[in-house]
Each structure stands twice: as C-alpha cells, then as structure tokens.
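Colleague: Just to be clear, the model below is a prediction. Sequence and coordinates:
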Amino acid sequence: MKQSSAGHAVRQPSLPAATLAALGIVFGDIGTSPLYAFRACFSGSHGAPLHPENLVGAASLIVWSLILVVSIKYLFIILRLDNKGEGGILALSALIRSGVRRFGRKDPKSVLILGLAGAALIYADGMLTPAISVLSAVEGLSVSAPVVERWILPICVGILIALFAIQRHGTGRVGVLFGPVVMLWFGALGALGIGQIIKQPEVITALSPHAGLMFMIHEWHHAFPLLASVFLAVTGGEALYADLGHFGVKPIRAAWFTVVFPGLVLNYLGQAALLIEDPSAIRAPFFLLAPEFLRFPLTILATAAAVIASQALISGAYSLTTQAVQLGVMPRVKVRYTSEHSAGQVYVPSVNNLLAVACILLVLGFKSSNALEAAYGIAIALTMTITSMLFYSAAISVWGWSKWRAATLTTIFLIVDGAFLAANTHKIIDGGWLPLVVGGVIFSLMVTWIWGRARLFQRLSRESLPIDALLSDLKKGQIHRVSGTAVYMSGRGDNVPTALLHNLKHNQVLHERVVLLHVQTLDQPHADPNECLGHNDLGEGVHRVHLSFGFADTPDVPEALKTRLPEEVKFHPGKATYVLGRETYGVGKNASALDRVRLALFAVMARNASPATAYFRLPPGRVVELGAQITL
C-alpha cells in the first residue's frame, strides 16, 4: 500500500498490470523505430551497400546500441536517479541542486542551464516524433494498397488533427487500450522477425558485437551516416526516464526485458534477413516482412502504435510544461486536469495547439519519413548527452560517489553519446537545424523569464515597506479596518506585498484579518503533507503563511489554507478576498540595447501568462486585482 498526498491508502497495481500499462505509455516511441531505423542505414546517398555482411553488421550495431544505451545506461543506472519517484531531465536537475545544497555547497548554475537546455530539446523532439511516427506508419499504404498512395499526406494530416483534437478529453478513458495494443504490436514485431530469421539463420551472428565492429571498419567512410541511422533505434531511451514517475522502475524494467527488447531484436534481425534474400525490399523492409494478405492489417496496427507513441510524447510535453511552470522557469499557462484520480493527467491547451500546428507543417513540408529522418535525431542525441553530463554531478551530490568513480562512468557514457551526437551533426544542414532552432528559442524564453523575474524581485525589494512599519501603523490605529479576511500573495522577504501597498494607497482600508501568503515550489515532486504549511501570527490580525508544493503537485491554495490553517484564523475559502497584483512593465531609460530586448520579451510573456486565479485555483468571484506600472 502507498500513502497518497492526502494521507489515504492507495492500492498499487500488481506488477503484471503495471507492466502492461507501462508498455502502452513508455515504449511507444522506441517501439515504432523499426518502421524507419534499419531502412535508414542503407537509404539515400550516404547509405551503405546492401551486402550480406553489412546487413548483419547494421543489425549488430542496433542490437548493441539497445544493450549499451537503453539496457545498461538507462534501465540499470539512470533510472535509479529518481527525484522521489519522478524522472526526467528537469527532475534530475532539481535533484542535483537539492543534493548540492544538502552538502552545504553553492547551487551550481550550470546544472540549471543544462536542465533547461535538455528540457527545451525535448520539446523539439516532441514536435518531430508524432510527425515521423505517423508518417512512417501511413506510408505502409504504398505497399499494402498502392492505389491510395497519393492520399498518404491527407491521411496523415487527418490523423494528427484527430489526435490533437481529442487531447482535451484526457488519456484516462483510452489508456486501458494502449497496453494491449502495444503488446500486440511487439508480438507482431517478434513474429515477423522470426519468420524471416528461419529462412536466413546466419543473421544470428549479429548478436555478436564483432559483426558490428567489422561493419564500421569496412564501411568507415559511411561511419557518420551509419551511426546517425543506428541512433534512430534508441531515440526512445530518454522517454523511459521521463515516464519513470508514472510506473516506477520495476514495471519498466520488466516490460523491457520480457517484451520490448526481444521483439525489437527479432524484428531488426528479420529485416536484415529479408534484405539478404531480397535487396529490393529496402523500399519498405518492415512492411515487406509480412505476407501480402497481412500488410494492410499490419499498416493499421502500425498506425495505431504510431498514434500511441505520439500520445506518449504529447503527454510528456504537458507534464514537462507543468513542471517548468512550477519550478518558475516558464510563465504560468492554463492547465486542465483531466482525471479526478491522477494529478499526472494534464492537458495544456497552448502547448497542444502549438504542437498540432508544428506537426502538420512538418508533414506537409517534408512530405516523407525519409526526408524527416534528416531532421530527427540530433535534438534527442544532444538531450542524452546532457543527461550523461548531469549524471556526473548526480553521482557525486546524490550518491556520494568519489569524483574519479563518477568521472569514469560518465566518460564511458559520453564516448557513446558523443559518437552518436557527432554522427548526427551531418544532419544539421539537411534539416537538423530545425529542432536546434526550436530548442534554442524555447531555451532563450526560459532563461529570459528567469532573468526577468529576478530583476523584478530586485526592483520591488528596493521600494517595498518593511512589515514592522505596517504593524506599527496598525497598533497606532492609523489604518481603518473592515471586516473579513484578505489574502495577499507575498515574496520571500519581510516586506509588505506591493498589492497591499497599492490597496492602502487607493482604498485606505485593510481587512481585520490579513494573510501574507508566500507559495514555494520545492525541488521535489511532492511536498510532505505534514510540512507543507508554515504559519506565524504577527499580531494585529496579520498572519504570515508559507505554503510549499512539489513541482508535480497541484497548487490548490484555498484548499491548502482551509485544511492546514489553525481554526483561530477563521479562514473560509468562499468568504475570503484574494488580492492580486497585475503589473505592466516599462523599460528604463538607462537600460542597454540587449536589456531592452530582453525586458520587452519578458513583458510580452508576463502579459500573456495565465492569471494566478486559475493557476492557484482561486475562486474567481473572490479575486480583486490591483494594477501597477513598474519600470525595470
């Protein structure tokens, strides 16, 4: 049994049930790689010759990449770095920073910067994965039903529109179907592979790393394009870590070693065997593994698997956005919780709309999965490299490893990740620049938001009034009081909130009970229910309250105050008045040209941020907003 955040016991699913669920969410991305990864090794102007030794060697490289990157790096090592159950690059960055502070050392800015860069690149990958997965699957129609080949792009666009249109309903209702469909998919992968391996049993030698090594030596002039193509088979590795919080380590490991890994290996060996027998099958080796009468059903199954793979990345983008907002690295956005039972099921309309437009434009712009492969891979290769770099700090600050021990394993990771990253750099000119530009723009926005918030805090701190001065005026009876309770959002210091000062300036009254509320987001997924609220009675009806939420928690301020504040405060969420400041920003005359650009961008982001009313779940009818012009 497990305790929920409310303190109630929650029955955990059995390992088989959790494993089946993990199949449907975690492995969709890596599970659809056979649609295009092996073909990419021998396609285009940089493809290697279709010799039997090369085919076996390519299969060997893919198999051992799955072993080294996914099985060893992620499944056995990285997944152990959970931030109280949550995974992903932002959670890892937060875990390192809290670990460093625990040892009394200064919080390194490099860890935050690397975490933000990795998060930005995951957004870029989330834009590309649905496009290439759906396009690769629907292209199977050109094999199973050539008459509809000219309708491939419209069908892809229609699927993507439908996929993003249903997001507002949440994945809970259809989530139970994901596991069985993906189980069927991996079963089909293995069965198709076995049928061809029996005909060409020599491909079994691909299980030896020697075959892959000889392939690289003989085809050294194709080394970079080959590694870039091989990397397409492991791009879903980072998703295993990002989805750790949904299922935990055991179900993910069980699903990988019992279902996913065997199915992938058998299928890649089967594709190699097919091409040894018939090199002309390179146009669509995955679909040509199946007998002709099964190709159309296989296309339908592949499309369903591609949609599920896309769903995992889309849901991941929602979760990442929610974490980023909670950690204060992005402005507030409208978030809808689509499940009464799981806080992790969220829907972010703005992110959904941007991803939908991006995916459709990618499909229409690149027109084929072969062309999209040029843009795909480099963003996730860079993200995996960043994860390896962060591992060094995590091993020292979280596990207490010595520097040489952490450096040794990190070096091994970086050799593998660096080779894949270097190989993908040749894609930059052919389309790989796109995800890098998208990631760079998102990274710049996050850094600008952090910088602007810090500058705003400094500006307000200089002009704020100490709380002791307010208490002194209240004791002297110089401020008129009215009945009721008012909640003012407050900063970390001992100063009077700006909204309260403006209220006194314009209305010249104060409620008989005043709550100065500071909300903090912790560097951990969930706050301890017994320690999430701090209360200090300052006298004269003024209370300082500190609320803590984890970055994966829902910041429901009224509910937290209702259940945690002492009874003598007499707090009733539906009767209290919530006073918020709504600032507009101007740029000072002495600001540099760069600062003017950054401040203008920060002002635009602040103006378009979701109002605090929805974010903190405040009752709209009880909110009063006071505007102010602030020059930064």
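Modeller: Looks like it arrived, so ask away. No experiment lies behind these values; they were computed from the predicted model shown.
Colleague: use CA for all of it now, contacts and neighbours both
Modeller: Fine.
Colleague: can you pull out the strands in this protein?
Modeller: With DSSP state E, the ranges of strands along the chain come out as 2-3, 9-10, 336-337, 346-347, 480-489, 509-521, 533-539, 542-549, 577-586, 623-631.
Colleague: now the second one, how far from the centre of its chain.
Modeller: Its chain's C-alpha centre lies 27 Å from the corresponding centre of strand 9-10 when counted by C-alpha atoms, centre = their mean, to the nearest Å.
Colleague: That strand packs against which elements?
Modeller: Judged by 3 or more C-alpha pairs under 8 Å, 6 or more residues apart in numbering; DSSP states H and E, the packing partners of strand 9-10 are strand 2-3.
Colleague: Contacts for the strand it packs on, please.
Modeller: Contacts of strand 2-3 with the rest of the structure, by C-alpha atoms under 8 Å, 6 or more residues apart in numbering, involve Ala9, Val10, Arg11, Gln12.
Colleague: Pull up the gap between the third one and Arg173, please.
Modeller: Read that as Arg11. With distances taken as C-alpha to C-alpha, to the nearest Å, Arg11 is found 20 Å from Arg173.
Colleague: Could you single out the most deeply buried of the strands of the chain?
Modeller: A comparison of those by mean neighbour count, using mean count of other C-alpha atoms under 10 Å, puts strand 346-347 on top with a mean of 25.
Colleague: Put this next to the previous one:
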Amino acid sequence: MQNPDTAATDAAPHPAGQQGLAALTLAAIGVVYGDIGTSPLYTVKEIFAPHTGVPLDAPHLIGAVSTIFWALMLVVTLKYVILILRADNHGEGGGLALTALAARAVGQRPALRNALLLLGVFGATLFYGDSLITPAISVLGAMEGLEVVTPALKPYVVPATVAILIGLFLMQRFGTAVVGRFFGPIIVLWFTVLGAAGAWHIAQQPAILAALNPLHAWEFLSGRGWHVFAAVGAIVLALTGAEALYADMGHFGRKPIQIAWTGLVMPGLALNYLGQGALLMGDPSAIQNPFYRQFPEAWLLPALVLATLAAIIASQAVISGAYSLTKQAIQLGFLPRMRVRYTSAREKGQIYVPGVNWALLVGVLAVVLFFRSSSALASAYGIAVTLTMMITTVLTYFVVREGWRMPAPVAMGATVFFLAIDALLVAGCAIKFLDGGWFPLTLGLLLFVLMSTWRRGRELLMESIRHDGLVLQDFINQLDPRSVNRAERTAVYAVADPDTVPQALLHNLRHNQVLHARNVILTVRFHDVPWVPMERRVDVQALDHGFWRVQVNYGFMNTPDVPKALELTASHGLAVPLFETSYFLSRETVVPTRGSGMAHWREKLFATMSQNAGGVVEFFRLPGNAVVELGTRVPI
C-alpha cells in the first residue's frame, strides 16, 4: 500500500451542515476548551513561585494578570481564533492538516516541501509530549485541592491522581459517545463558576481592573530584565490548549469554536485570572493555592469535584487527539499500521488505538510518580506547546504567502510579529530545560526519529521493489493465457507499486501454476487532503488478459474499507463478487544492507518496525477468511 503526496478533491460535509450551531458550540466548549480551561488551577501560583523571583505585591500582581490577559488576546484570540482558523485543509485543522496544506502550497519546490513535511511531523511529535503532561498536571492540580480541604489529605494527592488516571485510560476502550454528552454542560458550568468566582473577588478589589491596560503588561515584562524569561515560562501555562482550537476545527467547524471562545471561554478565563489577582492583593497568604482559596470553605468540596471533572475532560480531549493524530500519521505514511478500533457506529471520529492508549498510560503514570506535584510538573510543561505554536506560525506563512497569494509585506509582517511572541514564549520555557523541560523534547525527538525513519524506509522499500520487480505491462504482453490454468474466480493483489508484477502473483504462478480469470492489481493511496468523496474513491483501468489496475483513494481522515470501495468498480465494468474473491498479500521481510540509503542502525530500526507493523487485513477491513499471505525478502 502506498502513501503519496498528490492532492485530491474533498467533498466532506461541513459539520455545521449536520447539526445546529448551538449544539456544535456546546460540544466545542466541552471538547476544545477543556485543556486551556484547567490552566487557572496552577498558572497564577506558578508565576509567583520562588524560582521566578516575582514579588507578590500589587504592582506585580496587576502586571502579571495584565500579561496573562493580553497573552490570551494576542496569541489565542488574534492568532488562533481570528487568523489561523482560516487556514483549514478542506475543513480540517491541526498540525498534520496544516503541514499537508503548506506542503501542497510549495509543491513545485521538492526540497522546501520535504523540509516543511519534516518540520510539521516534528511539531506533531511534540503533541505526544503534551498528551503525557496534560492529564498528569490537570488531575494533579485538581487533586491538590485535597490539601486545601485539610492538610491531612496531602499524602493521598498522588495515589488519588494515579487511581483517576488508571480509570480514565481503562475506560477508553468503551469510547466517549456516552460520556461526551456530559462534557459540554460540565465545562459550561466550569467556565461559569470560574467567571462568577473571579467577579466576586474583583468586586472586593476593583483596583485589579487596571490589568486591562496593556501598558501594565509591558512594564511587567520590560521591568524584569533577564529574569523576565522565568515569569514568561509560567505565564505560558495560561496558553496551553490553544492548539486544540485549531486541531478540533474539523469536528465542529470554525464558527462554533469562535462563538464558544468569545461568548464564554475568554470571559470566564479573564474574570478568573483577574479574580485571583484581586484575591492575592487582599490576602497574599492565598498564594499557596489561589484557585481554591477563591471559594468559601463550604464550597471547597463542590469546587474540588467540579475541578476534577474538568481535569478529566481536559485529559480526555488530549488522549482522543493522540488517537486521531496517530491515525493521520499512519495514513500520511509516517507511522506503521496499528490496530484501530472504531467505538461508535455513527461517529467516524471516535476511535481507540490500544497501543497508543497503553503507552500513554504508562507514560502518564511515570510522569506523575516522578514529578509528584503540579508545581514540579509545570517545569516540564510549556516547551512542547510553545515550539508547536512556533512551527504553526512558520507553516502558516507558506499557506498565506504561497497558497493564498497574499502580498509579501502582509504575510511577512504578520509572521514576524507572531514569531517574536513565539520566540519569547519558547525562551521562557527553555530556561526550564534542566528542571523537566527536557522530557517532552526528548520524547518528541525520539518519536521524530521513528517517524522519519519509517517514511524514509518505505521510500527505500519502494525503490527496491521497483528495481528488482518485473514491469507489469511487459509481463501481460508476454503472457500466453492458454499456457496456464485459469481459476474462475477473482484475485485481488494488494501492492505498493502498481507498475510492477506483485510478488504474490509470481509465487502463485510458480507454486500453484494457476492464474485467476480476473486479476486486480490494487493500490491504496492516501492523499494529503482530509477527505476524498465516494465519486473519486476508485480509478479503474482495464488491461489485457483479464488484468485490471485499480487505485483506491482516501484522505487522511477517511476510514479505509477496501471491500466496500471495490463495490464501486462495478460501474466501471469490473465486478468483484464478495464470496468469489481472494485477496493475495505480499508480506515483505526487510533485509538491512550496508551502503547507500539510511544509516545501518536506522535500517535495522525500520526492519524492526516493519516486522511489528499491524496487519493489512484489519487495517483495510479485508475479509480474513479470503486472504492469502505470501512472504518475500526485500533488501534495502
């Protein structure tokens, strides 16, 4: 099977056409904003942590809250909600969708195109680091409310966090359809409570409203000197989850996400950050946990329960995102096939990837047990997110300039402005490298090595098959149909290269001395668009002597189903009867050889990945009782 980079037309229906705008907006609140919505649990506390050196007094409280507010306005509202949401790949968003869009925009320059693909893939690998840290820091931050209820419960914070996370990952195999119905209302309640609690404390200390003046943010940043990076590294925590706005656009559409942000999420966040600042102006001792200290003692337990639910929802959104990203990476050719389970018969986006789920669980538990508190974990949080933001800015430039043909001064000016902000955020997180920032970067680099090795290995494998294989058309031209036995059935040969004779066909001829009446040379191609419509699903070419060449086309968001696609060939004159068809697969055993290609250790790594790749049968939904697999050794 093959993963090229040619484009195809998308005709997927827009989400807003299927559901009402209000329902989509409610769903977007529940799924998109869970991550950024839990940031108030720990952000303000970290800005005034001892290592930042920020004094806990009124001028610095106003400056810090002002910086948070204007960071939300510039980075989230202006960059993502207003600008980047316009860069949709036929309705889809996210790192890999943007990468495909940017690569297509510079398609006439192969070197630049490959560089953008690798840059986008590196950004995608950083998301997996976020997928480990977000559940850990969100649930830990919520469970630390136990200490506020009574210090005697402090020893139970980590065990309670571990128990909740294990339960969360165990539930993944059942899908999110049922729980998902409650996400929206719970997160609406969460943001309402955030806003109400903040407004109450603002009324007690209205002087905090001076934070709405951007000059206070500028004075706060410029007055810190080189120490500004420590404060910025904590302020970044308020922005984590911004990428989710773009990544989830395909599920909800641009307008519901924008309405949810401006109508509820941004007001709720702004009021709560202002409220925490007001609380600390009146009671500096509340810095131990300013979020929970916003609530009267009688409200602590309900606030703790609500925060825990919000943290679980935030974690669920990131975990589901990791599944979707894995599926996209597989279909774009950057990861080997994995077992993918569909947990809903109606919602194609609800999937479960067991291998990713258990790997994430082990990683999340390791993170919790190693860092043991949200404050310690905050040091590891942010660098992956800010680097992803910077990569998004770079990729968006090529979409705006090369794809949309915007004037160079406009495209360059906007890019430089946002890159300057991104660079400040990255620098603020980089100083935390030795305190934990190394973790998501190391994980991202390891995954990048795996993904780039897989893609390059597949290219070398294809080159080897083409070099050593027989040309299909020459084989057909020289074939004497009377010299071989013909079985009155249909044989489908799934191949990566449709121009060479399938190894399985040669084995079948050599060992069984039989050729089927109809021989379908099948290639599955995943295009760098999200969806390929049914009318473009198959390309059929009739060859001589009962041979047919069929190409099945999918987008990287489509769900492959080869037997269903082959039903469409009937209108092209090729009938593929379900119960009279055999599928012949060639299972390549990769043989690493020294010489040109990749480094020998990467060839060995690719061979191991290839050997452990998921089966073609399940991935392409082939009928297991009609599949014949034949092995072949391929040197690279």
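Modeller: All right, it came through fine. Just so it is clear, the structure is predicted and the values come from calculations on it, not from any experiment.
Colleague: Nearest residue to the middle of structure 2?
Modeller: Leu325 (3.7 Å; C-alpha atoms, centre = their mean).
Colleague: on that earlier part again, name the member of the contacts of strand 2-3 of structure 1 with the shortest distance to Lys570 of structure 1.
Modeller: Ranked by distance to Lys570 of structure 1 (C-alpha to C-alpha), those are led by Ala9 at 29.8 Å.
Colleague: Greatest separation within the contacts of strand 2-3 of structure 1: which pair is it?
Modeller: Largest separation among the contacts of strand 2-3 of structure 1 by C-alpha to C-alpha: Ala9 and Gln12, giving 9.3 Å.
Colleague: Now the longest helix along structure 2 on structure 1. Mean distance?
Modeller: The residue-count maximum for a helix in structure 2 (DSSP state H) belongs to helix 110-143. Taken over the aligned residues, the distance from helix 110-143 of structure 2 to structure 1 averages 1.2 Å (mean C-alpha distance after the TM-score superposition for structure 1).
Colleague: Now do that helix: which elements does it pack against?
Modeller: helix 95-105, helix 157-170, helix 300-331, helix 354-371, helix 374-378, helix 383-398, helix 438-468.
Colleague: now the residue in structure 1 that the residue nearest to the centre of structure 2 lines up against: how far from Gly24 of structure 1?
Modeller: Correspondence of Leu325 of structure 2 to structure 1, assessed by TM-score structural alignment: Leu320. As for Leu320 of structure 1, its distance to Gly24 of structure 1 is 19 Å (criterion: C-alpha to C-alpha).
Colleague: Likewise for Leu192 of structure 1?
Modeller: On the measure of C-alpha to C-alpha, Leu192 of structure 1 and Gly24 of structure 1 end up 20 Å apart.
Colleague: now Gly588 of structure 1
Modeller: Here Gly588 of structure 1 is placed at a distance of 53 Å from Gly24 of structure 1 (C-alpha to C-alpha).
Colleague: And Lys427 of structure 1, by the same measure?
Modeller: Applying C-alpha to C-alpha to Lys427 of structure 1 and Gly24 of structure 1 gives a distance of 31 Å.
Colleague: Also Val482 of structure 1?
Modeller: Using C-alpha to C-alpha, one obtains 57 Å as the distance from Val482 of structure 1 to Gly24 of structure 1.
Colleague: Kindly report the same for Gly99 of structure 1.
Modeller: 33 Å.
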